[in-house]
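Novice: my questions concern the predicted model and sequence given below.
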Amino acid sequence: MEIVIKLSQFLLSLSLLIILHELGHFIPAKLFKTRVEKFYLFFDVKYSLFKKKIGETEYGIGWLPLGGYVKISGMIDESMDKEQMALPPQPWEFRSKPAWQRLIIMLGGVTVNFILAFIIYIGMAYAYGDSYIANSDLKDGLNIESQAMIKAGFKTGDKIISIDGEPLEKIDNDLNIKLVMAKKVLINRNGIQKEINMPIDFADQRKEEGVPPASMRIPFYINDIPAESVNKNLKAHDVLIALNGQEAKYMDQAKAILLNNKNKTITATIIRDQKQLETQVNVSKDGKLGVQVGALDEKLLAKLGYYKVTDKKYSFLESIPAGLEKGKDKLFGYGKQLKMIFNPETKAYKQVGGFHAIYNVFPDTWSWEVFWSITAILSIMLGVMNLLPIPALDGGHVMFLLFEIVSGKKPSDKFLENAQMVGFVLLISLLLFANGNDIYKAIVGK
């Protein structure tokens, strides 16, 4: 069932993005009276799953889910329809339209992608609000388990003041993305400020890690007591706060104390039913209590005095600037990620993934909030990638159109055909590389 849910979210998101992107080309083409021969979701190599001609346009669904397309008459695109291009230009063809109209048609897809992302973020701000912990309320710093972070110079308990000169105001899901892309991080350690220069290949150093760069310090919360446990005096929902007379407010503190008291019986101070009490616990030879630990929800963490969670709700008008700001941050953040990928020194290109990586981003339980969040960032990614000045992408067409507008000279059809072929080969190479990375990671298990 989990596979069905993940696949459903993946296909729904992909289909939505493809249809709206191609609609961004379709609408201005129609407005400028340019003939659109085909409008397809997915590619119809050899045959279609569905097709229906309405007016001059054939609408359909292909069998190869690698994207979609609109075939515009008189345009040199992936169809490489040389026979049509060899005929005299017709008034309804793309090549017969003024350069400014052709430019609008080509920019339509990415424009829709960016508008969609901002609309989603505005809608999410209105529907879900914002939930975060203010950085100023993080009294005891962050938990650092990542070996790459430790190697860079971080320690558990560090408080991050700023990342690349930008003050860190709140702890949320974007923190770790910012850390991976950071060049300099200013921290506060035991009242002393220290600047840490991040390794240029930090992203590559983290490739085998299963933990985030930084996380919230959480209490030692007992979720369940297995039948074989020797500590029957402990109960589910107990929260450890001290061990052997030492503070154990957080999981990392408790683990360190237990490792120093292997094969011993020590005193544990716990909170049970909102009351504090002491009990004796037996520590195993590997420094464990033989219990199942779990995570507390934000409300209970706040009630126990660990963190103050800020839940911010927005009115419809307030959600507009909040969503626009979120969209802007995501757009610039993805731009930084792309810059890292194209910089060989970072080795971030090794982490590039294909369709399997995108599929794995979706959770195996249905959540509209998560679905829309992922769809929004995928829309930004699709828009930015399509703007790259590579022939066969929208950005390649835009590049040649801008040259034509500035110089007044239109590149020859032969030149555009050759450029399209080069771009197509480059795109296939990038596609093979990204999906090859997925296959490699699946084989080696990393």
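Specialist: In hand now; what should we look at?

Novice: for the rest of this, base every contact and every neighbour count on C-alpha atoms.
Specialist: Will do.

Novice: residues of stretch 338-347 that come out buried?
Specialist: Judged by neighbour count (16 or more other Cα atoms under 10 Å), stretch 338-347 contains these buried residues: 338, 340-341, 346-347.

Novice: what's in contact with the longest strand along the chain?
Specialist: Scanning the chain for the longest strand, with DSSP state E as the assignment, gives strand 36-54. Residues outside strand 36-54 that contact it (Cα atoms under 8 Å, 6 or more residues apart in numbering): 15, 18-19, 22, 26, 29-30, 56-73.

Novice: the structure to be compared is supplied as follows:
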Amino acid sequence: MEFVIKISQFLLSLSLLIILHELGHFIPAKAFKTRVEKFYLFFDVKFSLFKKKIGETVYGIGWLPLGGYVKIAGMIDESMDTEQMAKEPQPWEFRSKPAWQRLIIMLGGVTVNFLLAVFIYIGMTFYYGETFLPIENIKDGLFIESTVANKAGLLTGDNIIAVDGDKIETFSEVSEKVLFGREITIERDGQQSTVTMPEDFLAQLIDSKEKSFINLRMPFAIVQVPDTSYNKASGIKAGDIILGLNDYNTRYIDQVKEGLEKFKGQTVSATVLRDNNETVIPLKISEDGKLGLVYANGSTPETLEALDYYKFKNKTYGFFESIPIGIKKTGDKISSYITQFKAIFTPSTGAYKGVGGFKAIYDIFPSFWNWEVFWNITAFLSIMLGVLNLLPIPALDGGHVMFLLYEMVSGRKPGDKFMEYAQMVGFILLIALVLFANGNDIFKAVFD
């Protein structure tokens, strides 16, 4: 069932993005009286799952869910229809249109991608509002779980207040900014200092295979006590929160872990919070520092506030108030993705090791259906698709835009033969990138 939910979200999001992106090309093409021969969701290699000709356009669904396309008459694209290009140009063909019209047609797809992200963020802001944790409301610092981050100089209990001179406003900003930042301003024991991160920090994290990096310090909340647990008879129950082991305060998970290491092999008096009351029960700690319990924080902003761990802020917005917020969120996400992209193409950072393909995209969808999460992921994927398509690779929209701009500036149109060769080179580069990204997925699946 988990697979069905994840794959359904993945395919729905991908289909929506592909259809809208291709509509971005289709609509201006039709507006400029350019013939569109095919409009396809997914690729129809050898055969189609469905196709129907309406007017001059064949609409269809291919069997290979790696993208989609519109085939515009008189355009050198991935179809490499050299036979058509050898004929005399016709008024309805792409190559017969003025450069400015061709530019609008080629930019239509990425324009729709960015506008879709704006609309989604506006809608989410209006419908859901915003729940966030101001950085000043984190009193006891953060949980730095990564040994790589520890080695770099970040420790549990540190508050991260700025990255590369930019002040951190909310907790949601922390992880990404630290991953791609160099100078981290921290507050430790009331004193400010600066930690300089190694250039290959991201590569070290990837190589370490550590699952967590920076998190909030959470309560140690018991979610299950197995019948096989050697602490079953102690009276510990699901929902209990461990506040102390003997005289050692354990308000947070990391402190419980330290206490278990300190008292391993012993039976301790554990103070637990149950139904807002504190009680003391005996707990056995194994020789390797375990309780024999299944636990997770499982805490929501509401429960964390009720337990006086953190105070979140909630804001609601009217529709018109949501518009500038949606635009700003889109701009911030575009900037963030470009920063990540720069890191990927800077070999010294090692960020290329984290590049993923379709498996990586599939993995970001949760195993439960949540529309807020779905739309948030879809908005980011729309931005990602827009930025990727603007790369100056001939097989992508950005490559066509590059040659069109050259034509508009120089007044000279690149020859058809040159465009054919450029398209072939671009297609090879694109295939290489796809193979590299999906190869990384396979490598991680096999060796991680």
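Specialist: Noted; the coordinates are in hand. These numbers were taken from a predicted model, which means no experiment stands behind them.

Novice: ok, so of the buried residues of stretch 338-347 of the first structure, who is nearest residue 151 of the first structure?
Specialist: Checking these against residue 151 of the first structure by Cα to Cα gives residue 346 as the nearest, at 16.3 Å.

Novice: who's in contact with that closest one?
Specialist: Neighbouring residues of residue 346 of the first structure by Cα under 8 Å, 6+ apart: 200-204, 340.

Novice: shared with the second structure, which of those?
Specialist: Among those, the contacts conserved in the second structure (both residues aligned by TM-score structural alignment, their matches' Cα atoms under 8 Å) are 200-204, 340.

Novice: quick one: those residues as CSV, columns for secondary structure and distance to residue 222 of the first structure too.
Specialist: As requested, these are arranged in CSV below (DSSP: H, G, I helix; E, B strand; the rest coil; distance: Cα to Cα, whole Å):
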residue, secondary structure, distance to residue 222 of the first structure
200, coil, 39
201, coil, 38
202, helix, 34
203, helix, 34
204, helix, 35
340, helix, 41
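
Novice: any chance of those in CSV, with distance to residue 351 of the first structure too?
Specialist: What follows is those, written out as CSV (distance: Cα to Cα, whole Å):
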residue, distance to residue 351 of the first structure
200, 14
201, 12
202, 12
203, 8
204, 7
340, 11
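
Novice: now do the helices in the stretch 1-150 of the second structure.
Specialist: Assigned helices in the stretch 1-150 of the second structure, in chain order: 2-31, 82-85, 99-128, 147-152 (criterion: DSSP state H, counting those that start in this stretch).

Novice: how close does the residue lying farthest from the centre of the second structure sit to residue 195 of the second structure?
Specialist: Centroid-distance maximum for the second structure: residue 88 at 46.4 Å, with Cα atoms, centre = their mean. Residue 88 of the second structure sits at a distance of 65 Å from residue 195 of the second structure (criterion: Cα to Cα, to the nearest Å).

Novice: ok, now residue 74 of the second structure?
Specialist: With distances taken as Cα to Cα, residue 74 of the second structure is found 57 Å from residue 195 of the second structure.

Novice: with residue 141 of the second structure instead?
Specialist: Look at residue 141 of the second structure and residue 195 of the second structure: by Cα to Cα, they are 15 Å apart.

Novice: these two: who's more crowded?
Specialist: With neighbours defined as other Cα atoms under 10 Å, residue 141 of the second structure and residue 195 compare such that residue 141 has more, 22 against 14.

Novice: the nearest residue to that one once chain neighbours are set aside: neighbour count?
Specialist: Spatial nearest neighbour of residue 141 of the second structure, chain neighbours left out: residue 157 (4.0 Å); criterion: Cα to Cα, 6 or more residues apart in numbering. Neighbour count for residue 157 of the second structure, taken as other Cα under 10 Å: 20.
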